[in-house]
Structures are given as structure tokens and as C-alpha cells.
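Colleague: Test case, fold it:
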Amino acid sequence: MTPLRLGYLYGFGAYLLWGFIPIYLKLLRPAGPMEILAHRIIWSVVFVALLLAALRNVGFLRSLARRPRTLAGIVVAAALIAVNWGTYIYGVNSARVVETALGYFINPLVSVLLGVLVLRERLRPAQWVALGVGAAAVAVLTVDYGRLPYLALILAASFAGYGLAKKRLGLPAAEGLFVESAVLALPALAYLGWLASRGGSTFGEVSAGHTALLVAAGAVTAVPLLLFAGAANRLPLTALGMLQYVAPVLQLGCGVLIFHEPMPPARLAGFTLVWLALVIFSLDALRTGRRTRAAARAADPLPAAAH
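Modeller: Reported below is the predicted structural model:
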């Protein structure tokens, strides 16, 4: 199998797993969102630690200890992904899967906005149009919900911020996830201890299957991230960008078709505007990618064998 095909396989696998994660989270009830989040953190540490030990790749911890700025960046990334995970779990288990899907649809637009505000990047006209249409979509959905779709906005902003932090850190997926989860492990353990002391823990109390599902949160968290890293190393950025819409489409399908959440006409109109913004954004990215490759070929017309 060629690296490109393997990259598509990894990418589709990652987004497929992320797309159906609402079903898994629903199975964790009656555990509350904070308990699920704490278990997700703890078992992620355990799962990735075992993986790194199997790969004999633990030496990176020593080098990180000598890089305080990198450690500070990891703390920021950990806080952002904790907010993202916690918000998503709360949204799924409060019957708002459709709104959480919206968050991941608008995430690319928020990432572009962060590029302007934080990295001082200049946008092309089509990108400005996509942002404008996205803002109109949020306005329509605000009218429909009777409030800002704050879950979607928190999810989009936290994941876009996490992506920016990860880009600056440049850590491999497994190592990055391990350190981020390790940063959060102590407060997660403290919360689970407090919950157990109050008799509110569901771990080991509901059924063996429920306990196994909580333990499986480590693999459910880590496996898609590792598949995504494999895809990112093999696919062009534009291809990876197209694949990212698989997850929210599946999440939306879970919300409407499986969990029977409402999709009134006004909400559908808002989602349609979001999809229009993403079409404009994606077509612009594809066109720019083609122009960049054409310019590269024009600058170096000789085939690789001639060098």
C-alpha cells in the first residue's frame, strides 16, 4: 500500500472514530460529565504510558524537563483540551449532540480567525467571505436557539486554540498526549477521590461492562489521535482538511437520526450557511494549493532524476 493510500486510511479511521464517539459517551451514563472527563484523562495516561514503554520511547521526558517554555506550552494545551473534552461530554450527555457537531463544523473558520488575530496572517478575499457567512450562520442559529450556541463556540475556540498550541509545540502525537494527560492527572485523581468519598462515583458500582467502558476511555481517546498523526505525516494539508468534515457529519447524523434531536427549519438554515462557508473555504484552499504546486513546478521544471 502506498503512503498516500495509507494516509487516507489512517485519516478516515480517525475521523470515523471521532464521528461515532457520541454513542460511546451515551453508554457511560449514569456517570456525570466531570467523572467521565476525569476517567478519560487517567486512562489516557495509562494507555499511552504502556504504548510508549512498549516502543521504548520514554527518553523524551528528560529532554522536556530542561525546556520550561515547552512545559508551559504543554500546560496551556492541556487546559484547552480539558475544556474541549469536558464541554463535548456535557453537550452529548445533555442531548445537544447537534450543537456539538456545529462546533466542529465551524472549527476551521475559528482557526482561520486565530491565524489573523494571533499570528497576524493575511486572509485572501474568499477567506473573508467564508468568515462573513460563518458569522451570519451564528447569528441565525442564535435566533433559532434563543441564545448564542455557546457550546459550539466553546468547542470550536478551545479546539482551534489547542491546534495552535500543538503547532507551536511540535510534539509527536503519543508523547504530546501523554504529557498533556499527565499534567491533568493529579486534579483528575483528586476529583475522583472526592467523588468516591461522597458516594457519588459510578466506577465499579453500576456493572462490570460500565466499568470496562470507563477504563476503555484511554484507548478511545488515544487511538484516533495516533491515527490522525499517521495521516498528517502522509497526506497533503488540503486532503487532511477535506477529511476533517467526516467527523461532524457523522456526529450530526448521530444527533438527528439516532438520538432524535430536533432540526427545525431555522436551525437547518443556520447549518446550511455554515456548510456554504466551508465550501467557500475549502474551494479556496484547493485553488491555492494547485497554484502553489504549479508555481513550484514552474520554478523547478526539471524532473527529480535530472538533479
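Colleague: Going by C-alpha atoms from here, please, whenever you check contacts or count neighbours.
Modeller: Will do.
Colleague: Can you name every helix or strand that the host helix or strand of residue 44 contacts?
Modeller: Using DSSP states H and E, residue 44 sits in helix 33-54. Helix 33-54 is packed against helix 68-93, helix 173-197, helix 208-215, helix 217-232, with contacts defined by 3 or more C-alpha pairs under 8 Å, 6 or more residues apart in numbering; DSSP states H and E.
Colleague: Which one of these lies nearest to residue 35?
Modeller: Closest to residue 35 of those is helix 173-197 (C-alpha to C-alpha; 6.8 Å).
Colleague: Can you mark which positions in that closest one are buried?
Modeller: Residues 173-185, 188, 192 are the ones in helix 173-197 that count as buried (16 or more other C-alpha atoms under 10 Å).
Colleague: Out of the residues you listed, flag the one nearest to residue 281.
Modeller: residue 173 (26.7 Å).
Colleague: Which residues are in contact with that closest one?
Modeller: The contact partners of residue 173, by C-alpha atoms under 8 Å, 6 or more residues apart in numbering, come to 225-226, 229.
Colleague: can you check residue 169 too?
Modeller: Residue 169 neighbours (C-alpha under 8 Å, 6+ apart): 70, 73-74.
Colleague: try it again with 7 Å
Modeller: Residue 169 is in contact with 70, 73, counting by C-alpha atoms under 7 Å, 6 or more residues apart in numbering.
Colleague: how far away is residue 69 from residue 210?
Modeller: For residue 69, the distance to residue 210 (C-alpha to C-alpha, to the nearest Å) stands at 40 Å.
Colleague: for comparison, sequence B:
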Amino acid sequence: MITPSIPQSSLQRGLAAAVAAYVMWGLLPLYFRALHDVPPLELVGWRVLFTVPVCFAIVAMRRQGTEVRAALTDWRVLGQLVLSALLIGGNWLIYVIAINNGHVLATSLGYYINPMINVLIGTLFLDEKLTRVQWAAVALAGFGIALLLAGAVETLAVALSLAFTFAFYGLVRKKAPVESVPGLTVETLVLLAPALAIVSIAAAGPQGTSLAMGGNITPMLAGAGLATAVPLMLFAVAARSMPLSTLGFVQFLSPTIAFVLGLTVFGEKLDPARLACFALIWASIAIYSWDMLRRARTAAA
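Modeller: So this is what the prediction gives:
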């Protein structure tokens, strides 16, 4: 991979942020499993509502209110953040629905595919170049995805939806000239009105909102703000500090954790089509990783 020159300090900061974000995301199925009784749309609404005060607190602590106001008054930047808000909001909803329906392996596959989508986006929009070996790895991953058409279309739909929404979210956030915390704050403000509408509709129903369930539901719904804001802010830092293709490489942490959870904690089974798809994806990751390491060693020699 031939990438633009980036300071070593920026790369190190981005790598640390990326690792932390992807480990947190890998463990999220356990969090949402505990919130299984909350309807997915309402859960996303509460995620947005409880993320807003977390963002405001961090903005106040870091004295970034001026940057938030600048993003809200710059129509070009605001337009970018509206788009990124819609992408991440859709990603959240797809993910929660998949977890609630027991498709943890499908979410794992989606985030295995996402790095390959990232390298293609980096090539098309960010002038990042792929070697022939890396193109072969992408082609192998594509063949693995195609196998799902033979017997796991539902898994394919979930995986591709997650992969594309998050890949384009990363692209938009990389291009938007706004720092991670102010950007996330504006994104949650964009989603605030629909989130309030969703929660209000739930409250008007015969059972009221999920906050009335008692037990651990209320604190866990409130904690969803931290569980949402912290890894997203870390991701935004990483996306602006390192090449998108390299960021995609680090993302293998998250689906690996989810894959193990799907097989163990959630007890999902691997049918032949999905097993073959995972095997080809892993092979493509191995080839891609080997080529990156080989080129790094050559450059250092």
C-alpha cells in the first residue's frame, strides 16, 4: 500500500485509538444481549439521547464549544456531518437488529468485509494505491462474499449493510474538517429529533418506555451513551490520524472478538456456506497482511 506521508506521532496516536475502539466494539454484543428486551428502534433512540450529554460534557471539559458552533454554522461541514450522522444511525439500527435476532456471526462477517471495502474506497477517493498482491486479496474476499448467495443470503444482507454504512461513515468523517468530539456532538444533535420522536412514541404505548422495566435496564440504557460515544470518538481520532486502509487492517480485532462470542456465548452454528466464506475472508486477510508487512520491511531496509 502506497500512502501519503504521515508523521510518526500521528500514526502512533491513531493506532492506539483504533485498537481501543475496536476492542470495545468487539465486546458490544454482550452489552446489547443484556438489553434484548428493548425494541431495537427504541434502543437506538436511547443511545442517541444518552450520547448527547456525554458529548456535551467532553466538549465543555475540552473547551471545544467554539468548534461545535463553527461546524453548525458552516453549511458545507454541517452537510458532511448530517450525512455521517445518517450513516452511523443506520449502522447502529442494523447492528442492534442483527444482535437481537441472534446474527452475531453476520455482524462479525460484516466487519471482516469492511476493511476490504475501506481499501477500495481509499483507492477510489483518497488516492491510496493497491499492489497486485493486495488486489488479489480483495478479489479473494469478494469470492468469499459471493459464496453466501448460495445459502446464506440473510447473512450476506446484514454483513454488506454493516460494511458499507460504516466504510462510508469513515470516509465522510475523514474528509470532514472537524475534530472527533465536536464532530460526534453535531452528529448526535442531528439524530436528536428523530430519537426524541422514537422515545416519545414508545412512551405513549401501553407498556411505556423501556426505562420502566426496572432492574439493570435503566443503568444499562444510560450507559449506552458512554458505550456509543467513547469508541466512536476514538475511531474519529484514528480516522483522521492514519490512512483509511491501515485503519481497516486494525479493524480485524473487532470481528474476531465477535466471531468468538457468536460461537461460544451466543451458540451460533457455522453452515458450509458461511464457513467457506469466513475461510476465504481469513485467507484474504492473511495475504493482505503479509504483503503489508513485506513492504514495510523493504521500506525499512
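Colleague: ok, back up a step: in the second structure, what residues pair with the helix holding residue 44 of the first structure?
Modeller: With TM-score structural alignment applied, helix 33-54 of the first structure matches the range 40-61 in the second structure.
Colleague: Equivalent analysis for stretch 103-113 of the first structure, please.
Modeller: Counting by TM-score structural alignment, stretch 103-113 of the first structure corresponds to residues 110-120.
Colleague: With the first structure overlaid, how far apart is the matching stretch on average?
Modeller: Here stretch 110-120 of the second structure, set against the first structure after superposition, deviates by a mean of 1.0 Å using mean C-alpha distance after the TM-score superposition for the first structure.
Colleague: so which strand or helix has the equivalent of residue 23 of the first structure over in the second structure?
Modeller: Alignment note: residue 23 of the first structure maps to residue 30 in the second structure; criterion TM-score structural alignment. Using DSSP H and E, residue 30 of the second structure maps to helix 8-33.
Colleague: Give me the distance from that helix to the chain's centre.
Modeller: Mean-position distance between helix 8-33 of the second structure and its chain equals 10 Å (C-alpha atoms, centre = their mean, to the nearest Å).
Colleague: Can you tell me which helices and strands that helix packs against?
Modeller: Judged by 3 or more C-alpha pairs under 7 Å, 6 or more residues apart in numbering; DSSP states H and E, helix 8-33 of the second structure is in contact with helix 217-241, helix 244-250, helix 253-263.
Colleague: right, so of those, which gets closest to residue 206 of the second structure?
Modeller: Of all those, it is helix 217-241 that lies closest to residue 206 of the second structure, at 18.3 Å by C-alpha to C-alpha.
Colleague: Report the distance from the closest one to the chain centre.
Modeller: 11 Å.
Colleague: in it, what counts as buried?
Modeller: For helix 217-241 of the second structure, the neighbour count (16+ other C-alpha under 10 Å) marks 217, 220-241 as buried.
Colleague: One more: stretch 155-173 of the first structure?
Modeller: Applying a neighbour-count criterion of 16+ other C-alpha under 10 Å, one finds 155-166, 169, 173 buried in stretch 155-173 of the first structure.
Colleague: count of residues packed around the match of residue 23 of the first structure?
Modeller: 15 (other C-alpha atoms under 10 Å).
Colleague: Residue 137 of the first structure now?
Modeller: Residues near residue 137 of the first structure, counting by other C-alpha under 10 Å: 22.
Colleague: Repeat that for residue 288 of the first structure.
Modeller: Other residues close to residue 288 of the first structure by other C-alpha under 10 Å number 14.
Colleague: how far away is it from residue 79 of the first structure?
Modeller: Using C-alpha to C-alpha, residue 288 of the first structure is found at 34 Å from residue 79 of the first structure.
Colleague: ok, now residue 186 of the first structure?
Modeller: 13 Å.
Colleague: What of residue 56 of the first structure?
Modeller: Residue 56 of the first structure is 28 Å from residue 79 of the first structure, by C-alpha to C-alpha.
Colleague: Could you check which of those two has the larger neighbour count?
Modeller: Taking other C-alpha under 10 Å, residue 56 of the first structure and residue 79 do not tie; residue 79 has more neighbours (18 against 9).
Colleague: so what corresponds to the more buried one in the second structure?
Modeller: By TM-score structural alignment, residue 79 of the first structure lines up with residue 86.
Colleague: nearest spatial neighbour of that match, skipping sequence neighbours?
Modeller: residue 191 (7.7 Å; C-alpha to C-alpha, 6 or more residues apart in numbering).
Colleague: Which of the residues in stretch 21-35 of the second structure are classified as buried?
Modeller: Across stretch 21-35 of the second structure, burial judged by 16+ other C-alpha under 10 Å covers 21-26, 28-29, 32, 35.
Colleague: What of stretch 32-45 of the first structure?
Modeller: For stretch 32-45 of the first structure, the buried set under the neighbour-count rule, 16+ other C-alpha under 10 Å, comprises 33-45.
Colleague: likewise stretch 137-145 of the first structure?
Modeller: Buried residues in stretch 137-145 of the first structure (16+ other C-alpha under 10 Å): 137-138, 140-142, 144.
Colleague: average distance between it and the second structure?
Modeller: Superposing on the second structure places stretch 137-145 of the first structure at an average distance of 1.6 Å from its equivalents, by mean C-alpha distance after the TM-score superposition for the first structure.
Colleague: Which residue range of the second structure does that stretch align onto?
Modeller: Going by TM-score structural alignment: stretch 137-145 of the first structure matches residues 144-152.
Colleague: How far off centre is that stretch?
Modeller: Relative to its parent chain, stretch 144-152 of the second structure has a centroid offset of 23 Å by C-alpha atoms, centre = their mean.
Colleague: Over to stretch 71-78 of the first structure?
Modeller: Mean-position distance between stretch 71-78 of the first structure and its chain equals 17 Å (C-alpha atoms, centre = their mean).
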